[in-house]
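Trainee: kindly generate the corresponding structure for this input.
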Amino acid sequence: MTYQRPDLRGRTAFVTGTTRGIGKEIALALAEAGCNVVSTGKTVDDSDTDLEGTIHETAAACEDRGVDAHAIRLDVRDTAAVRAAVDEAIETFGEVDVVVNNASAIQQAAIEDLPADRFDLLTEVNVRGTYLVSRAFLPHLRAIGGGHILTNAPPIRMDRAPGKAAYAWSKLGMTFATLSLAAELDDEPIAANAFWPVTLIETRATRYFGLGDADDWRTPAVVADTVLELLDRDPGTFSGHAVYDEDVLRAAGVEDFGRYNVTAGDPEPKAARMFDPEYERP
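Mentor: You can find the predicted model right below:
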């Protein structure tokens, strides 16, 4: 079985956190598949920071792939800003049927070592941001007859996370909100699902926080392809799932994951074990 990316022409996606890393890769993959993109995030000018990338650069790269794109500066913690961004996206494109909650903050530390304001930041960006963006799009998704809400967060398989309690709480909170929403929408054609990589993904955050090395990483493309495949599923029948990228892509025909590896070999499932210490590949 040969793997082919699905055709998403005629659709429009609102993606949070697109300046770099996984969010940018998701936006570009959507564009490659023909999907229009609303690129959102906080960075509009990278001239005075060591972090490369802006929401406008991502939007331009999407347009280079033949779709329409629009950049909106957005702090997902801000209720009014989220509402305004959703309204602007809908006004620009008419319909937005895909919502990807990707924006996240990360910091791993023991409870004793993590200041309360950092706990607040992780909770506000990750859980509150997912909650606000998903909630803001519900009236529109109902009005257009359905759509997809996808959240970059792991399956819930743990009841403690020593050394990373605040981060784990916030990421699992994203999943909990998404799966709860799916249950609330059970009789409607609006899918709410979460997705998570089995292996660590090469991003600036992975490097900055010392999460493994190149032998442990795959490129963000493995996550982006997972998003495309989830968007190819019927929102009326596939909802309320927290899935691993490998499972989704195997079902789509991927047999060799080497295309995604940063180095030769098969990376260990360290991202899955971050939230499920007993995880083993099927």
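
Trainee: C-alpha only now, for contacts and for neighbours.
Mentor: Noted.

Trainee: show me where the stretch 1-150 of the chain has strands.
Mentor: Using DSSP state E, counting those that start in this stretch, the strands found in the stretch 1-150 of the chain span residues 12-16, 36-41, 69-73, 98-101, 147-152.

Trainee: which elements pack onto the helix or strand residue 229 falls within?
Mentor: Assigned by DSSP states H and E, residue 229 falls within helix 221-231. When contacts are defined as 3 or more Cα pairs under 8 Å, 6 or more residues apart in numbering; DSSP states H and E, helix 221-231 sits against helix 21-32, strand 190-196, helix 245-251.

Trainee: quick revisit: would you list the strands of the stretch 1-150 of the chain in CSV and tack on distance to residue 231 and mean neighbour count?
Mentor: Listed next are the strands of the stretch 1-150 of the chain as CSV, based on distance: least, Cα to Cα, whole Å; neighbours: other Cα atoms under 10 Å:
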stretch, distance to residue 231, mean neighbour count
strand 12-16, 10, 27
strand 36-41, 13, 29
strand 69-73, 18, 22
strand 98-101, 8, 24
strand 147-152, 7, 27
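
Trainee: for the comparison step, fold the sequence that follows:
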Amino acid sequence: METKLTGKVAIVTGGSRGLGKAMAIELAREGADIVVAARTVESGQSRLPGTIHETVREIGKLGGKATAIRCDVTKEEDVNEMVRQVIAHFGHVDILINNAGIGMPKSFVKMTTKNWDLLMNVNLKGTFLCTKAVLPHMTE
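Mentor: Purely as a prediction, here's the structure:
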């Protein structure tokens, strides 16, 4: 059955759990082929539940198509490699969901500079790097 996103390719960063997982599943329900990207590849890598492979399996059970790619959005080489793999596999990318993000369980006053740098690297630099790497392929 043809849907509004049939033939579209969507990258969802932070797709192993929470909002990222939910968006990946919903985009797949609408017919998009999904690239689930995150750092969490195996259970136990994080204190939080969920992996990119679990999200891919769940999408597959719903009849959707998904691929898992490990990617640390704070590392430009990881982001560029992810995009290279997407283009090699699908030939194009149509949708980018910059969902990878973290919060800090500490109050602002107790936050260390190291915590702040990590927060900024994931939440801001990661969005910048992913958009910078994907946008040229979206505008071709």
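
Trainee: can you calculate the TM-score here?
Mentor: Taking TM-score structural alignment, normalised by the length of the second structure as the basis, the two superposed chains have a TM-score of 0.91; 138 aligned residues with a Cα RMSD of 1.6 Å.

Trainee: just to revisit the earlier point, what range does the helix holding residue 229 of the first structure cover in the second structure?
Mentor: With TM-score structural alignment applied, helix 221-231 of the first structure matches no range in the second structure.

Trainee: what lies in contact with stretch 83-102 of the first structure?
Mentor: With contact meaning Cα atoms under 8 Å, 6 or more residues apart in numbering, stretch 83-102 of the first structure is reached by 11-17, 22-23, 38, 70, 72-74, 129-130, 133-134, 136-137, 140-141, 144, 146-152, 231.

Trainee: just put the helices and strands packed on helix 221-231 of the first structure in a markdown table and tack on mean neighbour count and distance to residue 273 of the first structure.
Mentor: As requested, those are arranged in a markdown table below (neighbours: other Cα atoms under 10 Å; distance: least, Cα to Cα, whole Å):
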| stretch | mean neighbour count | distance to residue 273 of the first structure |
| --- | --- | --- |
| helix 21-32 | 25 | 19 |
| strand 190-196 | 26 | 11 |
| helix 245-251 | 17 | 14 |
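
Trainee: now do the contacts for the aligned partner of residue 28 of the first structure in the second structure.
Mentor: In the second structure, the residue paired with residue 28 of the first structure according to TM-score structural alignment is residue 25. Contacts for residue 25 of the second structure (Cα under 8 Å, 6+ apart) come out as 55, 58, 59.

Trainee: helices of the second structure, start to end?
Mentor: In the second structure, helices defined by DSSP state H lie at 18-29, 52-61, 76-90, 113-120, 126-138, listed in chain order.

Trainee: save these as CSV, and put in distance to residue 107 of the second structure too.
Mentor: Below are the helices of the second structure laid out as CSV (distance: least, Cα to Cα, whole Å):
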stretch, distance to residue 107 of the second structure
helix 18-29, 23
helix 52-61, 30
helix 76-90, 29
helix 113-120, 11
helix 126-138, 23
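
Trainee: compare those and give me the one nearest residue 3 of the second structure.
Mentor: Nearest to residue 3 of the second structure among the helices of the second structure is helix 18-29 (8.7 Å), distances taken as Cα to Cα.

Trainee: relative to the first structure, what is the average displacement of the closest one?
Mentor: On superposition with the first structure, the mean distance recorded for helix 18-29 of the second structure (mean Cα distance after the TM-score superposition for the first structure) is 0.5 Å.

Trainee: that helix versus strand 33-38: what angle between them?
Mentor: 170 degrees (axes from the mean of the first three to the mean of the last three Cα atoms, to 10 degrees).

Trainee: centre of the chain versus helix 18-29 of the second structure, how much separation?
Mentor: Here the centre of helix 18-29 of the second structure is set off from its chain's centre by 10 Å, with Cα atoms, centre = their mean, to the nearest Å.

Trainee: before we move on, what about stretch 175-192 of the first structure?
Mentor: 16 Å.

Trainee: could you tell me where that stretch falls in the second structure?
Mentor: So stretch 175-192 of the first structure sits over no part of the second structure, by TM-score structural alignment.

Trainee: with stretch 148-160 of the first structure instead?
Mentor: Alignment of stretch 148-160 of the first structure against the second structure: no match, by TM-score structural alignment.

Trainee: equivalent analysis for stretch 70-88 of the first structure, please.
Mentor: Going by TM-score structural alignment: stretch 70-88 of the first structure matches residues 67-85.

Trainee: now do stretch 112-125 of the first structure
Mentor: Counting by TM-score structural alignment, stretch 112-125 of the first structure corresponds to 109-122 in the second structure.

Trainee: in the matching stretch, what's buried?
Mentor: Neighbour-count burial for stretch 109-122 of the second structure, with 16 or more other Cα atoms under 10 Å as criterion, is recorded at 118, 119, 121, 122.

Trainee: gap between that stretch and the chain center?
Mentor: The answer for stretch 109-122 of the second structure is 21 Å, by Cα atoms, centre = their mean.

Trainee: ends of it, how far apart?
Mentor: 20 Å (Cα to Cα, to the nearest Å).

Trainee: quick one, what contacts the closest residue to residue 15 of the second structure other than its chain neighbours?
Mentor: In space, and not counting its chain neighbours, residue 15 of the second structure is closest to residue 21: 4.5 Å by Cα to Cα, 6 or more residues apart in numbering. Residues counted as contacts of residue 21 of the second structure (Cα under 8 Å, 6+ apart) are 14, 15, 55.

Trainee: I appreciate the help and will end here.
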